[in-house]
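> below is the sequence, then the predicted model.
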Amino acid sequence: MRWTSILAIYALFWSLAVFLVLPFGVRTHEEAGAERIPGQADSAPHGYRFGRLVIRATIVGAVLFGLYYANYVNGWITPADMDYSGTMKG
């Protein structure tokens, strides 16, 4: 596999991981016991930390990509394994 393919596939896994880890660790102003700004939504996060999100997404993305790459190298699951209609021959 080329390094550009590895980078592109990792970027896809990383962007998926962002959405997976986004809701974890988020607290509203009410949960944190802080004052709300007038006009602020009740569900707005208190003290949002972008750096923590990036670190978590990087770790989860690396683990997911590692599993993908290990499967690519070792061939644990092939397209023929995912063919439930029986049209592929493997």
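Ah, there it is.
> make it CA atoms for all contacts and neighbour counts henceforth
Fine.
> residues in contact with the most centrally placed residue in the chain?
Centroid-nearest residue in the chain, with CA atoms, centre = their mean: residue 17, separated by 0.7 Å. By CA atoms under 8 Å, 6 or more residues apart in numbering, the contact set of residue 17 is 57, 58, 60, 61.
> may I see the buried residues of the host helix or strand of residue 6?
Taking DSSP states H and E as the criterion, the element that holds residue 6 is helix 3-21. Buried residues in helix 3-21, defined by neighbour count with 16 or more other CA atoms under 10 Å: 9, 10, 11, 13, 14, 17, 18.
> hold the first one in mind and look at this next one:
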Amino acid sequence: MLQFGSYVAIFFVVWWLCFVAVLPIRARSQIEAGSIVAGTEPAAPVLPRLWMRLGIATALAVVCTGLLLWALSNETLLRYWS
């Protein structure tokens, strides 16, 4: 059985992977939108919607972490992997 700190570390790594995977979904750059704001990077997103992306990444990370921890504790899978 893992300690609480191990669960937190696993969730943290899975969350970052999910967050990086969610970032480019439906992101439109200023170039694609045709409205470049002076003094900004043209490839910067028009509407970053970070709170929505944080929520989606968190929900996805909870599901992925749950599946990962289930797989690591499943007797059938443990016998198959060893």
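Perfect, I can see it now. For clarity, every value in this text was computed on a predicted model and none was experimentally measured.
> picking that back up, quick check, nearest of the contacts of residue 17 of the first structure to residue 77 of the first structure?
Checking these against residue 77 of the first structure by CA to CA gives residue 61 as the nearest, at 19.5 Å.
> against the second structure, where does the strand or helix carrying the closest one fall?
If you go by DSSP H and E, residue 61 of the first structure is part of helix 50-74. Using TM-score structural alignment, helix 50-74 of the first structure lines up with residues 50-74 of the second structure.
> buried set for that stretch?
53, 54, 56, 57, 58, 60, 61, 62, 64, 65.
> surely the last one is in contact with residue 11?
Translated: residue 65 of the second structure. Yes. With contact defined as CA atoms under 8 Å, residue 65 of the second structure reaches residue 11; the gap is 6.0 Å.
> between the two, what contacts are shared?
Contacts common to residue 65 of the second structure and residue 11, judged by CA under 8 Å, 6+ apart, are absent.
> returning to what we had before: what angle sits between the helix holding residue 6 of the first structure and helix 50-74?
130 degrees (axes from the mean of the first three to the mean of the last three CA atoms, to 10 degrees).
> mean shift of helix 3-21 of the first structure relative to the second structure?
For helix 3-21 of the first structure, the mean deviation from the second structure after alignment is 0.9 Å (mean CA distance after the TM-score superposition for the first structure).
> centre of the chain to that helix, how far?
8 Å (CA atoms, centre = their mean, to the nearest Å).
> sweet, I'm off.
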